[in-house]
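Q: coords below, sequence missing:
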């Protein structure tokens, strides 16, 4: 019980500390970007994705702990498996939703990568917003 409480507090603290990361990194790409500028832009997008993925995982961990606590208190064993399935479905949705956009831009690999990463960022931001909604 004490371990779960400490972990929950740690997750909450990480969420609070990581929230500004979302808006800190602004990536800009010039209209007629050179290959080096495009590469730097893609690397910037990768950093954003990394930060958002970390924030998303922190929320998933927090909700998992909260659902475990609810399960202990109420005996309701349905919540956690459904939540875990929703996370798997969300990951598949992100991949498929961004993949068709990527394929639409092929054979221009740079444009395809940019479109995919921008899509991934938007979906991660949306999912984090959904995860932030209180469960109680």
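A: Perfect, thanks for sending it. Because the structure is predicted, anything quoted here is derived from the model rather than measured.
Q: CA only for contacts and neighbour counts going forward, please
A: Fine.
Q: okay but residue 121 is in contact with residue 48, surely?
A: Yes: between residue 121 and residue 48 there is a contact at 7.3 Å, judged by Cα atoms under 8 Å.
Q: what helix or strand does the closest residue to residue 49 other than its chain neighbours sit in?
A: Excluding its sequence neighbours, the residue lying closest to residue 49 (Cα to Cα, 6 or more residues apart in numbering) is residue 121, at 5.9 Å. Using DSSP states H and E, residue 121 sits in helix 109-132.
Q: So which other helices or strands are in contact with that helix?
A: Packing contacts for helix 109-132, counted by 3 or more Cα pairs under 8 Å, 6 or more residues apart in numbering; DSSP states H and E, involve helix 35-74, helix 79-105.
Q: Identify each buried residue in it, please.
A: 110-121, 123-125, 127-128, 131 (16 or more other Cα atoms under 10 Å).
Q: give me the number of residues near residue 84?
A: By other Cα atoms under 10 Å, 13 other residues sit near residue 84.
Q: next one: residue 9
A: 13.
Q: need the contact list for it.
A: Residues in contact with residue 9 (Cα atoms under 8 Å, 6 or more residues apart in numbering): none are found.
Q: try it against this one:
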């Protein structure tokens, strides 16, 4: 019963990612970029939408990786893999946040420019991480 549920969840995640990738691409926000406060707000909101989309995609791949690893643990008895994967995911998240934070702080006191830099940085890291999660090394 549990194996059936896991298989169902696996296929649901894979199909949801495939439909997500087909139906939703990142929005081109470049036409909204401006230093004017009201226009900058729209630009930042557009970037937020892209970040949300990338976070969902990244989380889908993380879930798939964890489920595959659980299955591998059951089949082989190798329990060393999961703690390392979880630690690497945590380290990746911390690295991404800290790398984008120092870029943000570097742009202060111009908070609008700092927010733009932070969000573009986060988008770049999320794209890279999702690609790494999808790669079969």
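A: Noted; the coordinates are in hand. The structure displayed is predicted, hence computed values, not measured ones.
Q: Superposing both, give me the TM-score.
A: Once superposed, the chains reach a TM-score of 0.93 (TM-score structural alignment, normalised by the length of the first structure), with 135 aligned residues with a Cα RMSD of 1.6 Å.
Q: Check the helices and strands packed on helix 109-132 of the first structure for me and report the most buried one.
A: Highest mean neighbour count of those: helix 35-74, a mean of 17 (counted as mean count of other Cα atoms under 10 Å).
Q: average distance between that one and the second structure?
A: Taking mean Cα distance after the TM-score superposition for the first structure, the mean distance separating helix 35-74 of the first structure from the aligned residues in the second structure is 0.4 Å.
Q: quick check: angle from that helix to helix 109-132?
A: Helix 35-74 of the first structure and helix 109-132 are oriented at 20 degrees to each other (axes from the mean of the first three to the mean of the last three Cα atoms, to 10 degrees).
Q: Where does helix 35-74 of the first structure end up in the second structure?
A: The aligned range for helix 35-74 of the first structure in the second structure is 37-76, by TM-score structural alignment.
Q: can you check stretch 98-112 of the first structure too?
A: Counting by TM-score structural alignment, stretch 98-112 of the first structure sits on residues 100-114 of the second structure.
Q: and residue 117 of the second structure, how far is that from residue 102 of the second structure?
A: From residue 117 of the second structure across to residue 102 of the second structure, the span is 10 Å (Cα to Cα, to the nearest Å).
Q: which neighbours do these two share?
A: With the criterion set as Cα under 8 Å, 6+ apart, the contacts of residue 117 of the second structure and residue 102 do not overlap.
Q: thinking again about what came up before, trace the residue nearest to residue 49 of the first structure over to the second structure, please.
A: By TM-score structural alignment, residue 121 of the first structure lines up with residue 123.
Q: Run the chain-centre distance for stretch 31-43 of the first structure.
A: Its chain's C-alpha centre and that of stretch 31-43 of the first structure lie 24 Å apart, by Cα atoms, centre = their mean, to the nearest Å.
Q: residues making contact with that stretch?
A: Under Cα under 8 Å, 6+ apart, the answer for stretch 31-43 of the first structure is 27-30, 110, 113-114, 117.
Q: Go through the residues you listed and name the one nearest residue 63 of the first structure.
A: Checking the contacts of stretch 31-43 of the first structure against residue 63 of the first structure with Cα to Cα, the nearest one is residue 117 at 26.1 Å.
Q: Identify the residue nearest the closest one in space, chain neighbours excluded?
A: residue 45 (6.5 Å).
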